[in-house]
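K.L.:
Structure for the following, please:
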Amino acid sequence: MWNGVSCSKRHPGRVVSLFLQSQGLVGLLSPNIGNLSFLRVIDLQNNTFSCLIPQEIGRLRRLQVIEFSNNSFGGGIPTNLSQCTSLYYLNLIDNKLTGGIVPEIASLVRLQHLGLSVNMLSGTIPPFLGNLTDLLRRSLGTCQFQGEIPESLTRLSRLWFLVMSDDGLTGSIPLGLFNPPSVEHFGFDFNRLNGNIPVDICSTLPKLRRLYLNYNNFSGALPASLSNSSLIESIEVGAVLTDLVGLTSLLADTNNLKGLIPSSIGKLHNLQYITIHENRLTNEKPFSLGNLTLLNALSLALNNLSGSIPQSLANCTNLSELNLSYNNFSGLIPPEIIKLSSISIGLDLSHNVLTGTIPSEVGALRNLGYMDLSHNRLSGTIPPSLGSCVMLSLLHLERNSFQGEIPDSLRALRGLEYLDLSQNNLSGVIPRFLVEISG
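P.N.:
Alright, predicted model coming up:
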């Protein structure tokens, strides 16, 4: 008996399963696989099989499970799979398959799991997939599909995992796809979809845990119904939020979302990551965010936010990255934030209308990797305490109104790779240590 090979007890010598995952196997899959007529399960995931999946696999009428993910199989999906009428699990994710979804797949009426993501499959999503009404999990993302989502897919009422991310899909999501009551994972991000997100999305998807709709062209208001769910763990689209107490990540970047950032977001005390950049959000004081003491990263860049930067963000003592760039924030940089020593990845306040000086408390950012304060109306001298930010690799101070000389303390920034002080009112000579750093 070989490891990973199981034989039938009723029919000795007849192989019924091959569990050969992660064995370092390479080359082609022999057409002789079709001779194992009692085979029910074949698991070859995480190897380096290449070339075509042999058509002979269609001889395996008893086959129930095909697990070929994370290999390098090429060519098309074998049409002879239509003969494997007992198949309920087909996973071809992360290969190099080409062509379209072959119509023979429609014969696999017992299929519950269909995984075709991360391939080079193309064409449109075929309407016949809507006939596979036993499907529980369907993953078609990260391929080269195009066109609209067929209305027939709304017949898949048993789905709990529905992902078609990172394709070239256009049009709107059929409303019926927001109705399967068992859906927990709903992902259509990184497409070119449009329309509105249904206002009752959490009423129609009561078991929803993960929602991914970012990087599309959705418009309209954020659905208030999401506030009725206590199950949601991660959102990448945005929502009116009140009772999502388990939420740890909120990502809604690169959409056309507009309106106010709700003050109720400050009640989500488990939030660690918020990314809502590149939208049309407005609010002078959207910062009940200062209540989120576990927050690790906050990006509100490329919106229409205005007013002063709230001092309450200094309560976010776990914050490692803060990006408020490309907004209309005005007034002074709060010293309480600039001395938040937890900020270690980056601080980006560029492209606003901030005034005043850089607070001397900036020296507390000893572990900061990059700082961008460019394209503001800052003035005064560059504070010598900036030399205490010894981990800086990028420093952007261009397009302000700084005066005076470049402080000698900057010689301590031995890891500095990029420094831009252009278009200010600096005077004096270029310090020799800048030449030494560049060398």
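K.L.:
okay, CA-based contacts and neighbour counts for the rest of this
P.N.:
Noted.
K.L.:
Please, where are all the helices along this protein?
P.N.:
201-204, 335-338, 432-438 (DSSP state H).
K.L.:
Could you dump those helices into JSON lines with distance to L87 and mean neighbour count added?
P.N.:
Below are the helices of the chain laid out as JSON lines (distance: least, Cα to Cα, whole Å; neighbours: other Cα atoms under 10 Å):
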{"stretch": "helix 201-204", "distance to L87": "30", "mean neighbour count": "19"}
{"stretch": "helix 335-338", "distance to L87": "58", "mean neighbour count": "18"}
{"stretch": "helix 432-438", "distance to L87": "63", "mean neighbour count": "13"}
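K.L.:
which stretch among those comes nearest L213?
P.N.:
Set against L213 and scored by Cα to Cα, the helices of the chain come closest in helix 201-204, at 12.5 Å.
K.L.:
so which of the helices of the chain comes closest to E417?
P.N.:
E417 sits nearest to helix 432-438 of all these, at 7.5 Å, using Cα to Cα.
K.L.:
Please work out which residues outside the closest one touch it.
P.N.:
Contacting residues not belonging to helix 432-438 are listed as 411, 414-417 [Cα atoms under 8 Å, 6 or more residues apart in numbering].
K.L.:
Buried subset of these as a PyMOL selection?
P.N.:
In PyMOL, a selection of the buried entries from these looks like this (16 or more other Cα atoms under 10 Å):
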select buried, resi 411+414+416
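K.L.:
Please provide the structure for the following sequence as well, for comparison with the first:
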Amino acid sequence: MVNLSSHLFLLSLSLHCCFIACLAANTKNITTDQSALLAFKSLITSDPYDVLANNWSTSSSVCNWIGVTCDERHGRVHSLILRNMSLRGTVSPNLGNLSFLVILDLKNNSFGGQLPTELYRLRRLKILHISYNEFEGGIPAALGDLSQLEYLYLGVNNFSGFIPQSIGNLHQLKELGIGRNKMSGPIPQTILNMSSLEVLHLSSNYFSGEIPSLNNMTSLRVVKFGFNNLNGRLPNDFFNQLPQLEKFALNNNQFEGSIPQSIGNCTSLIFLDLSSNFLTGEIPKGILGDLRRLNTLHLGNNQLSGNISLIFKFNSSLLQEIDLSYNNLSGNLPSCICHELPNLRIFYLHHNDISGNMSTVWNQCEELEILSLAFNSFNKGPMPDGIRNMTKLQELYLMRNNLEGEIPWLNNMTSLRVVNFAFNNLNGRLPNDFFNQLPQLRNFSLYNNQFEGSIPQSIGNCTSLIYLDLSSNFLTGMLYFLSRHIYLK
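P.N.:
Alright, predicted model coming up:
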């Protein structure tokens, strides 16, 4: 009996000591969090709005500081969110002591230097957002230790070096943004281990080599690889297992070969940009017939070929932007463009080999804002009269299109900012009121045509005009309209 009492007493004493020790430890942890944040504050060299200077004080609880949120259960710092505060300085390694931190968001400030390696001890971290700063240096392999990360944004900084292979350990990651840095090397194959990934943004770096197959990454919605040095060919089955894909950009790289037919499987695709590569062959039928949600199609500056009349058999009435410029497309431009694409706003077809008569039904493109048909091989003929009824048109480029005759009256096109009719055989006289209702006009060129007569006095109404080129014509009269600075060629 004595032994039992002794054991109970010792057990009670042990539990009491444990409670006191735990309480002391918790108090110490809160103090540790406060010390870590004060150390962070001490390295802030500019706080223009005095956010931290006036608020982060030991006279109040850490959990009441601006940008700080505490976990009610543990009484520890749970999140540090200081975005858009114009803070400048370096990040203290003491932040690595915030062992319960789940969210660290320093977006859009001016923090510089290297990211402290101590931050990779924050094993509970789910969101790390430090985009739009001035961080530099490499991304260490220790990044892979943050196994709970779901959102990682490092974009618009000065990070350099390779993406570590350990990034494949981030199995919970949903969004990865490293765009607009100075990263180089290949995209690691281990990225395929991140099967939960929905957004992959690596644009505007110096990545090179081929793209890993993305076929097991079925959750991907957004893929942006533009403005890098990536190359190779896209295999035919590249798009086979990307059913959620909404945005895909490979623009400004060095890809060659044809566009995979499997692109037609991406029926959720809204935005596709493969411009400025070395792609060849015809535009796949899948783009034309199966991508019914497609809003933006950029295929310009490649070596694509094919008959334009076949290309414009779209099943997507949602298309608003089409760029097919600087390719080898040929054939006659069909007259059903506006009917098939009622929401078309931007249409670039310049520098191809389009022939036949220029369509006369442009007035049916009621939403069109930019139209560029320049440098093609249209038959000689007058400028389409229907153009003057495109009341939303802002930019019109018809250079070197074998146009002849007079210009239609543009007076109801009050949204026009840029007009370029250079290198044609247009002629006649410009009526005195030609410029009466073009208040937005900024750039106007009739270079190398056959106009005669005097320059209309109404050009003085174009108060936004900054560039005017009427050279290489037969114009006469005096320059009495220049009441302000205009670049006159």
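K.L.:
about what we covered before: ok, so of the contacts of helix 432-438 of structure 1, who is nearest I93 of structure 1?
P.N.:
E417 (40.3 Å).
K.L.:
residues contacting the closest one?
P.N.:
393-394, 438.
K.L.:
Would you mind giving the residues you listed as JSON lines with distance to L247 of structure 1 added?
P.N.:
Converted to JSON lines, those look like this (distance: Cα to Cα, whole Å):
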{"residue": "S393", "distance to L247 of structure 1": "33"}
{"residue": "L394", "distance to L247 of structure 1": "33"}
{"residue": "S438", "distance to L247 of structure 1": "45"}
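K.L.:
Same check for those, but in structure 2.
P.N.:
Mapping the contacts of E417 of structure 1 onto structure 2 (both residues aligned by TM-score structural alignment, their matches' Cα atoms under 8 Å) leaves 393-394 still in contact.
K.L.:
With respect to G259 of structure 1, which of the contacts of E417 of structure 1 is nearest?
P.N.:
Using Cα to Cα, the contacts of E417 of structure 1 come closest to G259 of structure 1 at L394, 33.6 Å.
K.L.:
what residue of structure 2 matches up with that closest one?
P.N.:
Under the alignment (TM-score structural alignment), L394 of structure 1 pairs with Y467 in structure 2.
K.L.:
Can you name the residues that contact that match?
P.N.:
Counting by Cα under 8 Å, 6+ apart, Y467 of structure 2 touches 442-444, 486-489.
K.L.:
Need the counterpart of N119 of structure 1 in structure 2.
P.N.:
Under the alignment (TM-score structural alignment), N119 of structure 1 pairs with N181 of structure 2.
K.L.:
my bad, I77 of structure 1
P.N.:
Under the alignment (TM-score structural alignment), I77 of structure 1 pairs with I139 of structure 2.
K.L.:
got it, and T293 of structure 1?
P.N.:
Mapped onto structure 2 by TM-score structural alignment, T293 of structure 1 lines up with E366.
K.L.:
Kindly report the same for Q23 of structure 1.
P.N.:
Alignment note (TM-score structural alignment): Q23 of structure 1 maps to M85 of structure 2.
K.L.:
Is there a neighbour count for its match? I'd like the number.
P.N.:
17 (other Cα atoms under 10 Å).
K.L.:
preserved in structure 1, out of the contacts of Y467 of structure 2?
P.N.:
Of these, the ones still in contact in structure 1 (both residues aligned by TM-score structural alignment, their matches' Cα under 8 Å) are 442-444, 486-488.
K.L.:
Tell me the one among those nearest to L333 of structure 2.
P.N.:
F444 (25.8 Å).
K.L.:
Now do the match of N119 of structure 1 against L104 of structure 2, distance only.
P.N.:
Distance from N181 of structure 2 to L104 of structure 2, counting by Cα to Cα, to the nearest Å: 20 Å.
K.L.:
Quick one: end-to-end length of stretch 44-64 of structure 1, please.
P.N.:
The stretch stretch 44-64 of structure 1 measures 14 Å between its terminal residues, going by Cα to Cα.
K.L.:
what's the matching range in structure 2 for that stretch?
P.N.:
Using TM-score structural alignment, stretch 44-64 of structure 1 pairs with 106-126 in structure 2.
K.L.:
Show me how far the matching stretch is from its chain's centre.
P.N.:
24 Å (Cα atoms, centre = their mean, to the nearest Å).
K.L.:
Likewise for stretch 154-162 of structure 2?
P.N.:
Its chain's C-alpha centre and that of stretch 154-162 of structure 2 lie 17 Å apart, by Cα atoms, centre = their mean.
K.L.:
In structure 1, point out the residues matching it.
P.N.:
Here stretch 154-162 of structure 2 aligns to structure 1 at residues 92-100, judged by TM-score structural alignment.
K.L.:
Give me the neighbour count for the match of T293 of structure 1.
P.N.:
E366 of structure 2 sits with 17 neighbouring residues when counted by other Cα under 10 Å.
K.L.:
just the one 10 residues further on next, same as before
P.N.:
Burial measure for N376 of structure 2: 20 neighbouring residues, criterion other Cα under 10 Å.
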